[in-house]
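> Turn this into a structure:
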Amino acid sequence: MAHLRFLIPALPAGTPDGTLFLTGEHRGWSSDPEGWTFEQNGEGAMLDAEVPAGTLLGVKVRLRRPDGEVLEEGDPWGGRAPAHTLTVLEEGGVFPLDLQGWQAPDDMPARPSRSAPPREEWTLPAPWGEQTVRLWWPSGHDGRELPLLILHDGQNVFDEAPTFSGQSWQAGEAAQALADAGHPCLIAALSVNAERSRRYVPFPIDLNAYDPGADEYLDWIGAELLPALEQSFGRVAPSRRAMAGSSFGGLVTLYAGLRNPGGFGTLGVLSPAVWPDDFAVRRWMEGRAAPLTRVWLDMGDHEAHTVGQAAEMVRLTHDLAEQLRLLVREVHVTIGEGHWHDEAAWAARFPAFLAWWLRGLNGPARLGHDASPVEADPVDLGLRP
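This is a model prediction of the structure:
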């Protein structure tokens, strides 16, 4: 066991009375303070804990008020904040926790945006209600007849204001850099709400109440979204269309590409969550093929609860790549060093995916099957430091 000292240097202004405690993946995000309470000292607080070496911790601070209400740390505007992450070493150590504020769950956070917002937002009718489509195209273009990328989790990919935890993919900046290098594209990002597990998981699991909606979602993309985009921006050949997403968004992207082999020329499968229904997608893939499709497949090397489990996730990613290579035209694998399962990691890998897709439209991709994005020449990819 490693001894850790979690140190809150200063509590946010206006912190109410109550019991401060630590929760996280190692506790199943429990709201029971027992065994994990902080000792308040002056403006800050401290917690000593024993944690197995090799644990990959994602943690947050919560506060239980005297009336039983539980608050979670948030950003300075009352929105959700990303988890603090830590690899537990045998020697342990002090782990500072910088708290910015407390969530105000009943209010929409007035979080400012640092990154480029979409050019337009559409609201289209869908079987599940209104669907927000966030559209971006590069400066100097009108968006017409450009290669098309459909992104899942559209609330997270452009500006920070609507994001889940204040982190975005900075997709507009990445795409503008590629456009400046001669590789423009149109991005249509589809926002999702609390029904994410139903919309993106094609197999029955408890998170979607055993009522998957991925087929309905993908049918809508083909029958409603693509015609609407064609009417406004012109027709794009399937070979010049791509779909991409992360986690469950990566799962539904992989499923979409093999479900409709002629629909998309490129798939961006980032950190795919392929575990639902005992890895059902691996069995479902058997006997299916998309021989003209290119697949970008990636994973971070910190995407699990322990260092050992994370290494197993990397191995499983390579196994998935080998299975895919029998079914599609090309598979590119990237393993993100030091990357966790979060928006920051996907933002870091997204520019290389984008360059690989767009450059591949004009011939073989310069990156090899198993190269890391950092091995590519950034000037050649149209990226800048």
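
> Every contact and neighbour count from this point should use C-alpha atoms.
Will do.

> What segments of the stretch 251-385 of the chain are strands?
266-270, 290-300, 328-336 (DSSP state E, counting those that start in this stretch).

> Quick one, which of those gets closest to Gln40.
Among the strands of the stretch 251-385 of the chain, strand 290-300 comes nearest to Gln40, with 35.6 Å by Cα to Cα.

> and for the closest one, what are the contacting residues?
For strand 290-300, contacts defined as Cα atoms under 8 Å, 6 or more residues apart in numbering pick out 257-258, 260-262, 264-272, 313-314, 317, 321, 327-341, 345, 353.

> Just the buried residues of those.
257-258, 261, 264-272, 313-314, 317, 321, 327-336, 339-341, 345, 353 (16 or more other Cα atoms under 10 Å).

> where do the strands sit along the stretch 1-150 of the chain?
So, for the stretch 1-150 of the chain - with DSSP E, counting those that start in this stretch - the strands run 2-8, 19-24, 39-41, 44-51, 56-64, 70-74, 84-87, 93-96, 101-102, 120-126, 129-136, 148-151.

> most neighbours per residue, which of those strands?
Of all the strands of the stretch 1-150 of the chain, strand 148-151 has the most neighbours on average by mean count of other Cα atoms under 10 Å, namely a mean of 26.

> Buried ones in the helix or strand following that one, by neighbour count?
Using DSSP states H and E, the helix or strand that follows strand 148-151 in sequence is helix 171-180. Residues 171-179 are the ones in helix 171-180 that count as buried (16+ other Cα under 10 Å).

> tilt between helix 171-180 and strand 129-136?
40 degrees (axes from the mean of the first three to the mean of the last three Cα atoms, to 10 degrees).

> Pull the contacting residues for Ser191.
Per Cα under 8 Å, 6+ apart, neighbours of Ser191: 131-134, 152-156.

> Relative to His3, which of the residues you listed is nearest.
Lowest distance from His3 to those (Cα to Cα) belongs to Asn156, with 35.7 Å.

> Pull the number of nearby residues for that closest one.
Applying other Cα atoms under 10 Å, we find 26 residues neighbouring Asn156.

> and the residue nearest to it when sequence neighbours are not counted, how far is that from Ser191?
What sits nearest to Asn156 in space, not counting adjacent residues and going by Cα to Cα, 6 or more residues apart in numbering, is Thr163, at 4.5 Å. To Ser191, Thr163 is 10 Å away according to Cα to Cα, to the nearest Å.

> To check against the first, give me the structure of this:
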Amino acid sequence: MILYKLVAVAVLGLATSVVGQRALAQTTLHLTSLPVTTPAGSVIYVAGSFNNWQPAAPGYALARQPDGSYQLTLGAEITGPQEFKFTRGSWETGEAAAGFQPLANRQANLGPGPAILTYQVASWQDQRPGAVVASPKAHTLAANVRVLTDSFQLPQLPGRVRRVWLYLPPGYSQAGRQRYPVLYLQDGQNVFDDATAYAGEWGVDETLNQLRASGQDPTGCIVVAVDNGGDHRLDEYSPWVNAEYKKGGEGDQYTNFLTLSLKPYIDAHYRTQPDAAHTAIAGSSMGGLIALYAGLKYPQVFGRIGVFSPAIWFAKDSILSYERRRPAPR
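Sure, this is the predicted structure:
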């Protein structure tokens, strides 16, 4: 059994208010002041519910203005209740309240009309007296894991590419003609490497290697892990749009990518057992939701499904209705 290490973080937010409007924009975040100790040349980012809480997400850096303020206009699709914080590119260098006290998530309910939300950053966490800035996390992936490519194209979602990780079981290169079952995992950033994981890696490679070494898994398996799409994670991991978050709706394209593009490539280039009985798909949270959907949609491809703490809430009525309409596998 693959062991996951999942960490959930719950925080409260601080309400903000709309203080202006902009004729041609939807919502603009405007930082009017930063601590005087902010290092010169710092890039200021916003991380929140609209970009999977990535502290240095491309496209979410605020632009410095001639008056020394910073601002970013969010995409028109970002509406409704949102939570966020400002960072200098990492959570270690995220914002803090006055006196370097912990700061709850900022909150705003973004309406359909143009608006400017104005904020100030009181302090930075890493500048707290006695604070130690964490060193970059060390890579922890096992020797039999590698990045297959960092730019696998998703033809079903034109213009998007994805990093794909590959785990080959110990002894694969010496096994001659032996073929292996395959497990496809979502949120690939979290699967093998602590340096890329959101809240600690899942330890899939170490666990499988230990099972093999102890004789509990004499044959082994291939693992293919696909990074999530960052800003597009919620969109790609649900076929249905969530009315509150206004995200989702690209799950069909994403599962088609897995089934019609990625799996054929893996089967053509590695010694797989390509039938459904030896092909599994799994994921956690939103990744669990899309793994469940993929298994229901393509039972002739994915004969086994691993669903861990699935985000059923995101598409509850839709996924349950879909499941009831699917014929039971034979």
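
> quick one: contacts for Ser309 of the second structure?
Per Cα under 8 Å, 6+ apart, neighbours of Ser309 of the second structure: 284-285, 288.

> cutoff 6 Å now
Shown in contact with Ser309 of the second structure (Cα atoms under 6 Å, 6 or more residues apart in numbering): 284-285.

> Distance of the aligned partner of it in the first structure relative to Ser246 of the first structure?
By TM-score structural alignment, Ser309 of the second structure lines up with Ser271 in the first structure. Using Cα to Cα, we find Ser271 of the first structure at a distance of 6 Å from Ser246 of the first structure.

> Over to Gly143 of the first structure?
25 Å.

> Could you do Leu297 of the first structure as well?
10 Å.

> Next, show the common contact partners of these two.
Contacts common to Leu297 of the first structure and Ser246, judged by Cα under 6 Å, 6+ apart, are Leu270.

> As TSV, the strands of the stretch 1-150 of the first structure with distance to Asp215 of the first structure would be great.
Formatted as TSV, the strands of the stretch 1-150 of the first structure follow (distance: least, Cα to Cα, whole Å):
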stretch	distance to Asp215 of the first structure
strand 2-8	45
strand 19-24	33
strand 39-41	50
strand 44-51	42
strand 56-64	33
strand 70-74	35
strand 84-87	35
strand 93-96	44
strand 101-102	38
strand 120-126	13
strand 129-136	16
strand 148-151	16
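
> Please identify which of those strands is closest to Ser239 of the first structure.
Of all those, strand 148-151 comes closest under Cα to Cα, at 9.8 Å.

> In space, what's closest to Leu324 of the first structure - neighbours in sequence excluded?
The shortest distance from Leu324 of the first structure to any non-neighbouring residue, by Cα to Cα, 6+ apart, is to Val331 (7.1 Å).

> Can you tell me how far that neighbour is from His318 of the first structure?
When Val331 of the first structure is compared with His318 of the first structure (using Cα to Cα), they lie 10 Å apart.

> Then Trp136 of the first structure?
Distance from Trp136 of the first structure to His318 of the first structure, by Cα to Cα: 33 Å.

> what does Ala228 of the first structure give?
Distance, Ala228 of the first structure to His318 of the first structure, using Cα to Cα: 37 Å.

> Compare neighbour counts for those two and give me the winner.
Taking neighbours as other Cα under 10 Å, Ala228 of the first structure and His318 compare with His318 leading, 19 against 14.

> who's in contact with the more buried one?
By Cα under 6 Å, 6+ apart, no residues touch His318 of the first structure.

> All the helices of the second structure, in order from the start?
Using DSSP state H, the helices of the second structure run over 204-213, 233-236, 251-256, 263-269, 286-297, 316-325.

> whereabouts in the first structure does the second one align?
To tie it back to what came earlier, the one meant is helix 233-236 of the second structure. Using TM-score structural alignment, helix 233-236 of the second structure pairs with 196-199 in the first structure.

> which residues touch that stretch?
Here stretch 196-199 of the first structure has contacts from 207-208, 212-214, using Cα under 6 Å, 6+ apart.

> Alignment lookup: Arg134 of the first structure to the second structure.
By TM-score structural alignment, Arg134 of the first structure lines up with Trp165 in the second structure.

> these two touch, right, that match and Ala225?
Yes - Trp165 of the second structure is in contact with Ala225 according to Cα atoms under 6 Å; the separation is 5.0 Å.

> Find residues that contact each of these two.
With Cα under 6 Å, 6+ apart as the test, Trp165 of the second structure and Ala225 reach no residue in common.

> Distance of the closest residue to Ala347 of the first structure other than its chain neighbours relative to Gly24 of the first structure?
Excluding the flanking residues, the one nearest Ala347 of the first structure by Cα to Cα, 6+ apart is Trp169, at 4.0 Å. Using Cα to Cα, Trp169 of the first structure is found at 24 Å from Gly24 of the first structure.

> measure Leu151 of the first structure to Phe350 of the first structure for me?
Taking Cα to Cα, one finds Leu151 of the first structure at 11 Å from Phe350 of the first structure.

> ok, now Gly245 of the first structure?
Gly245 of the first structure is 10 Å from Phe350 of the first structure, by Cα to Cα.

> between the two, who's got more neighbours?
Gly245 (27 against 23).

> wait, doesn't the more buried one sit right on His152?
Yes - using Cα under 6 Å, Gly245 of the first structure is in contact with His152, at 5.1 Å.

> what's the nearest residue to the residue most central in space within the second structure if we skip its chain neighbours?
Nearest to the mean C-alpha position of the second structure, counting by Cα atoms, centre = their mean, stands Asn228 at 4.4 Å. Closest residue to Asn228 of the second structure apart from its sequence neighbours, by Cα to Cα, 6+ apart: Asp187 at 4.7 Å.

> on that earlier part again, what's the separation between the match of Ser309 of the second structure and Phe95 of the first structure?
On the measure of Cα to Cα, Ser271 of the first structure and Phe95 of the first structure end up 27 Å apart.
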